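Chemist: build me a model from this:
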Amino acid sequence: MSAARTTPTRRRRRTGARALVGLLAVALAGCAAIPTSGAVVEGDVEVGERDRVVVLAQGPQADAAPEEIVEGFLLAGAAEVTADFAVTREYLVPQARSEWDPLAGAVVAEDVTYEQTGDARITAEATVLGTLDAEGRYAQAPEGARESLVFELQQDGDGSWRIARAPDGLVVTARDLERQFRATSVYFLTPDHRHLVPELRWFPDRDLALATAVVRALLAGPSPWLRDAVISEIPAGAELRPEAVTVEDGVAELSLQPAQAVQEADRGLLLAQVEASLRPLGVTSVEVSAGGVLLEGASTLEVWEGGDAEVVADGALLRLAGGTATPVEGVEPGPVTGLARSEDGATRVAVRPPGELVQIGADGVVPLLSRTALVPPSVDPEGYVWSASGVAGRPLLALAPSGEEVEVDADWLADRAVRGLRVSRDGTRVAVVSAGADGTTLDVAGVVRDETGAPVRLGPPVRAGAPLDPSGPVVWVDDVTLAVLTQGDVGAPSLVTVGGPSTPLPVVADAVALAAGRGERSLLVLTADGDLLRYDGRTWVRVPGVGPVTAAAYPG
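Modeler: Have a look, this model is predicted:
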């Protein structure tokens, strides 16, 4: 939704407080950060029906001025996200009612102003927080982003103003996005068929159509940035026939075509993808048929439970479990930073100043490689150790378990200096903080591997946390959420949803590093003075019995 700015001839201002806030009140059940890798199992969060208070959209008023017509049109559209937009279309001339597509996307905005920029033209300008495309992909906008929307009006036979041309899509507030759209993931598979991989999407929270929208997104496949890093057992070109998913008493029923291709797929994995995608909607089981045959099967997907944190304190390696720190026997890392380890603990690596990647274990500290401004490493599920030199133009590096050094191709990093990276625990995505001509950014890209599991290249990036100015340290908090530190003298950790908004956390003075297992309450922050703090859901609390700490890590 965009249009060129024109010279104002008359100006009328509305702020977000009147123009866009408070259209619907809906209690939102959290579903943007759910367990996503592994078999479909019962979660620790009960998902039920959401209570809903509906404010009906108001139609055009008699003798309303052009600015009021446009304002009312936007208000009505935001109020009818979960309806059929019948009232909203009353603001349009008859021909435009069939041409306007409200579900082509949405601008998430605040501080909307209206200007009469011609005899029959109104321009609405807003501060943009993010955008939503027709497939439910959300992208945060950079700080201070603006967008102008132009509306052409005309008078009908009674002299009332109506809109003759309107940009497709909606304008909603951040509150509308959370309350009227459902954030939920569609699930794909790692190439080795071991884990489910989520991609977060946002759909209008329409009771009867929501499950259908989710399944259609699943059938369409992953977005371009993730496409080469994952697979799907749902055959390419599969369609819903009939074109709807029915849900009754928690059971979702759907039929897919072409029947032969669907029946020849791995049925257990296909069912796992469908069930995991629908479970956040209150679905307890799925019945998928093809050609009249009900699909049955089981999968052996793995679930990552989180693991314990390990820290380096006073040169010793300690394991944190149940609030107690115990020494890890046979390991003396010495003064290192940037600790990382594999899930089974067989691989532990760290950075030894000034820029040496080392492996630590029973054999002591073993040098692996040296690079200028080496960033803290990450260990992926295949045992590859990732790192990078913080010098512009240097490639990402991955050390194989054999010690062989592999360069991971990422053309979009050619002119950028890597400041931090972290591979997701399913190994399909990597979060990269990098600095370039456009500043320092946080991006997420798919990891493309060869048939042996070795990383070969990164797919195209998708920006995350666009309003933020990240400093480098980044970790995965769950399968769709990152935590990152931002620039400045005072540390400001933020949670960043990949495909969603970001949330600032309480500041931590002189924060220098992060670690996370599964969930916000596993999040640790390390300060320059060696203090280790844990997030308790509201604030940061000191971890007792350890210090001074130079490094902290969970698996990954």
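Chemist: from here on, just use CA atoms for contacts and neighbour counts.
Modeler: Will do.
Chemist: what's the spatially most central residue of the chain in contact with, if anything?
Modeler: Among the residues of the chain, residue 498 comes closest to the average C-alpha position under CA atoms, centre = their mean, at 1.8 Å. Going by CA atoms under 8 Å, 6 or more residues apart in numbering, residue 498 touches 200, 444, 464-465, 480-482.
Chemist: same question for residue 53.
Modeler: Taking CA under 8 Å, 6+ apart, we find residue 53 in contact with 24-26.
Chemist: which SSE is immediately downstream of the biggest helix by length in the chain?
Modeler: Ranked by residue count under DSSP state H, the longest helix found in the chain is helix 66-79. Downstream of helix 66-79, the next assigned helix or strand under DSSP states H and E is helix 86-89.
Chemist: other SSEs contacting that following helix?
Modeler: Helices and strands touching helix 86-89, by 3 or more CA pairs under 8 Å, 6 or more residues apart in numbering; DSSP states H and E, are helix 66-79.
Chemist: Proceed likewise with the subsequent sequence, for comparison:
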Amino acid sequence: MGADREGGVRRTPGRAAAYVACGVVLLTGCASMPDSGDLRGVDSTARQDTQVRVFAMPPQEDAEPTDIVQGFLEALTSDDPQYETAKKYLTPRAARQWQPDRATTVLDDGPRADYTRPVDRGETDDASFTLTGTKVAVVDTQQSYTPASGEYHEPVHLVQDPKTKQWRIDSLPQGVVMGKSDFQRNYVSVDKYYFASDTKAVTAPQMVAVADPVYVRERVDPMTTLVRSLLSGPTSWLDPVVRTSFPTGTALQKGAASLAPDDRNTLVVPLNDKAAGVSSGPCEQMAAQLLFTLSDLAPAVDDVELRAGDKQLCTVGEEQAERAATRGSVEEPGFLYFVDGRHRLVRIPATSAGSGAQAEPVPGALGEGDKDLRSVAVSRDEHMAAGVGLDGKALYVGSLVAGGSLGEPVLTSAGKAAEDRLTTPSWDVEGDLWVADRNPADPRLLLLEEGAGEPLTVRIPGLDGRIKDLRVAADGVRIALVVEKDGRQSLLVGRIEREGKAGEKQTVSVRELRSTTPDLEEVTTMSWAGDSRLVVVGREQGGVQQTRYVQVDGSTPEGPPPAALTGVKEIAASEDDQMPLVAYSEDGIVRLPSGAQWQKVDADGTAPVYPG
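Modeler: Next comes the predicted model:
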């Protein structure tokens, strides 16, 4: 863990050994420690190849208290499935009471331990330390990641066994603690999938799959862990707006072995009797949830077979799963849209943007009429479009059909300046249109059902500031907001809750706003870039503009950030990561194909968007 710190005590060759067996490198080690002075941060294991597993050593005979604390902290970063080695550093009573799965606290550096009650040789049989550090995040018992800040300050107490004279820890904080680099080596972020409770895709009677990101230990049977997590239900933040197809109480069959696909790339999942009576329809939905959930962690899984006891319930492949529910990450957009130099809405085929294709006006009044546009949004089925006038005052909605008329604006703002009027709009999966009015006298988030009618004011309990920008996720149950207060912008993600019976007036609210970029003081622009990922352009305090990916839970996904681009004013991404990023910068509209550099699309264009 101490690679997280400068000046930490390093591992010594005498305390580590390397083994090669069956093509897998196994590392065991425990940092050596002085028996006097401060206990420093634990050295961090360098990030290894995914096949490398790290195992800690048990306590040595007659180890000093400093060695016991050090060895225990080191063992927390190993790949020991049940932390059996870490428990050897504890007294039997402490080992029984310790709950390592309660939480994982992530510190900026490895935890530092200081004496609060040093050992006085020959006069005492106990010792006390305090673990300290700066918190970065906490992963809770549901494996949900939450950014954290402030100081970590927890006591550890040791006693010496009167018979064996061996030191052991008898009091410690629940859960585990480690530095950021060890967390990144040990854990991987994966999406488990549920279905939106009341949301249907406007283009088909499909259910909508919603990603629920969690962290699992990367080399400790992650597939089985992830399946258990899926069966246990959604995280508490997402739970109010999603449902699962698994009957209440469904779990893996008692005594089930670790899950792994067979030589036909079929994963057999043995369930308990709670699932025994499901019919074919719900069973296919259950299997679809599993296939979606395992798609990134185990792409080799082609089919899922569900069983309960000796009974085969159903077998579902990828095509069947995709028919059962829609996901934003697999919905390929037809076109990239933007505003051209004449302030009209134009489009280019999404797969050929930047390859010499010429932008053409969209069919209908927004592409062929006389309204000068500032920003636009296109519905997810690409049948409708919305545009905000050049002065930001009026919102127009029209169909993308040749000869279609525009009519009067569906919404106007009374803000005195352009920057105090309407934001860029956004369409959800049900065909409803979202926009914020930034008028300081009456700031509101508004929803127009099917892009028409009387705007509905959306309640946002806990909102502190004014909405500068917004994007609704492809799943229709989450919304990203850029909120400004006192000159500082924050990127927040909220949960969309709808109340009201079909045919009656809805009550819509956005609840439990969560910060995804707590380190940024300026957020210039953002866009959804996956089922649980966003791309953000912003700046840290005292820093320069940067473009990065962030997870909706506030963590940083693996992989490199987008290639640098200066002067970015707007950015657009598709939930389908096969589509290139597109930006409006000092060079006009540019795009970033996979594995390439930014390419110019249109020197005079502004306001690029994919459908949504």
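Chemist: let me see the TM-score of these two.
Modeler: Once superposed, chain against chain, the TM-score is 0.83 (TM-score structural alignment, normalised by the length of the first structure); 513 aligned residues with a CA RMSD of 3.1 Å.
Chemist: take the contacts of residue 53 of the first structure and map them onto the second structure. Which survive?
Modeler: Of these, the ones still in contact in the second structure (both residues aligned by TM-score structural alignment, their matches' CA atoms under 8 Å) are 25-26.
Chemist: ok so, going back, tell me which other helices or strands the longest helix of the first structure touches.
Modeler: helix 86-89, strand 105-118, strand 121-133, strand 161-165, strand 170-172.
Chemist: got CSV for those, with mean neighbour count too?
Modeler: Output for those, formatted as CSV (neighbours: other CA atoms under 10 Å):
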stretch, mean neighbour count
helix 86-89, 20
strand 105-118, 22
strand 121-133, 23
strand 161-165, 23
strand 170-172, 26
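Chemist: out of those, which is closest to residue 291 of the first structure?
Modeler: For residue 291 of the first structure, the closest of these is strand 121-133, at 33.1 Å, according to CA to CA.
Chemist: what do we get in the first structure for residue 555 of the second structure?
Modeler: Aligned counterpart of residue 555 of the second structure in the first structure: residue 501 (TM-score structural alignment).
Chemist: OK, contacts around its match?
Modeler: Per CA under 8 Å, 6+ apart, neighbours of residue 501 of the first structure: 139-140, 465.
Chemist: just the ones in strands from the contacts of residue 498 of the first structure, please.
Modeler: 200, 444, 464, 481-482 (DSSP state E).
Chemist: got those residues as CSV, with neighbour count and distance to residue 432 of the first structure columns?
Modeler: Conversion of those to CSV gives the following (neighbours: other CA atoms under 10 Å; distance: CA to CA, whole Å):
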residue, neighbour count, distance to residue 432 of the first structure
200, 21, 19
444, 25, 6
464, 26, 10
481, 23, 14
482, 25, 11
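Chemist: and those residues, which is closest to residue 339 of the first structure?
Modeler: Out of those, the member with the shortest distance to residue 339 of the first structure (by CA to CA) is residue 482, at 17.9 Å.
Chemist: just give me the neighbour total for the counterpart of residue 569 of the second structure in the first structure.
Modeler: By TM-score structural alignment, residue 569 of the second structure lines up with residue 512 in the first structure. If you count neighbours by other CA atoms under 10 Å, residue 512 of the first structure ends up with 21.
Chemist: what about the equivalent of residue 84 of the first structure over in the second structure, how many neighbours?
Modeler: Applying TM-score structural alignment, one finds that residue 84 of the first structure aligns to residue 82 in the second structure. Using other CA under 10 Å, residue 82 of the second structure has 11 neighbouring residues.
Chemist: and for residue 565 of the second structure, the neighbour number?
Modeler: Using other CA under 10 Å, the number of residues around residue 565 of the second structure comes to 18.
Chemist: cool, and the one 3 residues further on?
Modeler: Counted with other CA under 10 Å, the burial measure for residue 568 of the second structure works out to 22 neighbours.
Chemist: what's the spacing between it and residue 598 of the second structure?
Modeler: 12 Å (CA to CA, to the nearest Å).
Chemist: residue 280 of the second structure now?
Modeler: Distance from residue 280 of the second structure to residue 598 of the second structure, by CA to CA: 48 Å.
Chemist: likewise for residue 287 of the second structure?
Modeler: 40 Å.
Chemist: again, but for residue 318 of the second structure
Modeler: Here residue 318 of the second structure is placed at a distance of 33 Å from residue 598 of the second structure (CA to CA).
Chemist: of these two, which one has the most company?
Modeler: Comparing residue 318 of the second structure with residue 598 by other CA under 10 Å, the one with more neighbours is residue 598, at 21 against 17.
Chemist: what does the more buried one correspond to in the first structure?
Modeler: So residue 598 of the second structure corresponds to residue 541, using TM-score structural alignment.
Chemist: which residues are in contact with the aligned residue in the second structure for residue 271 of the first structure?
Modeler: Matched by TM-score structural alignment, residue 271 of the first structure corresponds to residue 287 in the second structure. Neighbour list for residue 287 of the second structure: 304-306, 314-316, 321 [criterion: CA under 8 Å, 6+ apart].
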